[in-house]
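K.L.:
no sequence on hand, only this structure:
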């Protein structure tokens, strides 16, 4: 492939209200892989929408440290800062939304 450094190998989209998160795996010319995390926010402007995007590049040598820090941070919020919040309610809402979207056909 001519422009291999821009080839998307894998992509996962997570919709979250006005935000959408993209987890994209891309390859370098040397067959190395990296992850691009993108937050896309939809903003109403005039009669249409604009999209503001923020990107973060994550390289393989940082995967474990990133996941560990993310999990520690989430656990801290859940157990120390918001111990009375039932976070399973958000999972149930997401499952219901996924089931609804599964029945829709996108053109």
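P.N.:
That came through, no problem. All of these numbers come straight from a predicted model, not from anything done at the bench.
K.L.:
from here on, contacts and neighbour counts on C-alpha atoms
P.N.:
Fine.
K.L.:
most centrally placed residue in the chain?
P.N.:
For the chain, the residue nearest the mean C-alpha position is residue 21 (3.2 Å; C-alpha atoms, centre = their mean).
K.L.:
measure that residue to residue 13 for me?
P.N.:
Going from residue 21 to residue 13 by C-alpha to C-alpha, to the nearest Å gives 6 Å.
K.L.:
same deal with residue 85?
P.N.:
26 Å.
K.L.:
re the thing from before, surely the residue nearest to the centre of the chain meets residue 14?
P.N.:
Yes - taking contacts as C-alpha atoms under 8 Å, residue 21 lies within contact range of residue 14: 5.0 Å.
K.L.:
residues contacting the residue nearest to the centre of the chain?
P.N.:
By C-alpha atoms under 8 Å, 6 or more residues apart in numbering, residue 21 lies in contact with 13-15, 37-40.
K.L.:
take a look at this one as well, against the first:
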């Protein structure tokens, strides 16, 4: 689910764009774009895990600021590519792509996708270093 909040008065640290990613039965990731009082933007990444012993959730949050977007994306891509190419070259990561595609199709049809598990896959490639210009093209 993604949404935009165009009400300027509600922007005081409220999400102006949000994407939810269900990852299994107990985990959900939230990617939220938020604004500061000075009309600058930052990203929060929240992991929410359902507890076994009660109906509560454990939440962990990462704040990512615009000046770190490219470095963060480079490090994440390099790390995932290392796992895919060096540690698990025979594993079929593409076997999990069907859930992500299904969410996009359901969203287009206006269906509720809250219960559909989703896994994001980063394409495997030989580990390379990317310049900031390469990341900006993404």
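P.N.:
Structure received. Since the structure is predicted, the reported quantities are computational estimates derived from the model, not experimental observations.
K.L.:
need the TM-score between these chains.
P.N.:
Once superposed, the chains reach a TM-score of 0.83 (TM-score structural alignment, normalised by the length of structure 1), with 103 aligned residues with a C-alpha RMSD of 2.3 Å.
K.L.:
on that earlier part again, and the residue nearest to the centre of structure 1, which of the three is it?
P.N.:
strand (DSSP: H, G, I helix; E, B strand; the rest coil).
K.L.:
residue 19 of structure 2 now?
P.N.:
strand.
K.L.:
what's the answer for residue 85 of structure 1, then?
P.N.:
coil.
K.L.:
and it? What does it align with in structure 2?
P.N.:
Superposed on structure 2 with TM-score structural alignment, residue 85 of structure 1 falls opposite residue 91.
K.L.:
show only the entries of the contacts of residue 21 of structure 1 found in strands.
P.N.:
13-15, 37-40 (DSSP state E).
K.L.:
buried ones among these?
P.N.:
Neighbour-count burial (16 or more other C-alpha atoms under 10 Å) is assigned, among those, to 37-40.
K.L.:
between those, which is nearest residue 59 of structure 1?
P.N.:
For these, the residue nearest residue 59 of structure 1 by C-alpha to C-alpha is residue 37; the value is 11.0 Å.
K.L.:
how about the closest one, what's its match in structure 2?
P.N.:
In structure 2, residue 37 of structure 1 lines up with residue 45, judged by TM-score structural alignment.
K.L.:
that match: what's it in contact with?
P.N.:
29-32, 61-64.
K.L.:
quick one: which of those residues has the most company?
P.N.:
For the contacts of residue 45 of structure 2, neighbours were counted using other C-alpha atoms under 10 Å, and residue 32 has the most, 21 neighbours in all.
K.L.:
translate that one into the numbering of structure 1.
P.N.:
Residue 32 of structure 2 maps onto residue 24 in structure 1, by TM-score structural alignment.
K.L.:
so that match sits right up against residue 11, yeah?
P.N.:
Yes - taking C-alpha under 8 Å as the definition, residue 24 of structure 1 is a contact partner of residue 11 at 4.4 Å.
K.L.:
hang on, the earlier thing: how about the contacts of residue 21 of structure 1 in CSV, adding distance to residue 4 of structure 1?
P.N.:
Compiled in CSV, these are given as follows (distance: C-alpha to C-alpha, whole Å):
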residue, distance to residue 4 of structure 1
13, 22
14, 25
15, 28
37, 19
38, 20
39, 24
40, 24
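K.L.:
quick check: the farthest pair among these?
P.N.:
Between any two of these, the greatest separation by C-alpha to C-alpha is 13.4 Å, found for 15 and 37.
K.L.:
which helix or which strand is home to residue 81 of structure 2?
P.N.:
Following DSSP states H and E, one finds residue 81 of structure 2 within helix 69-82.
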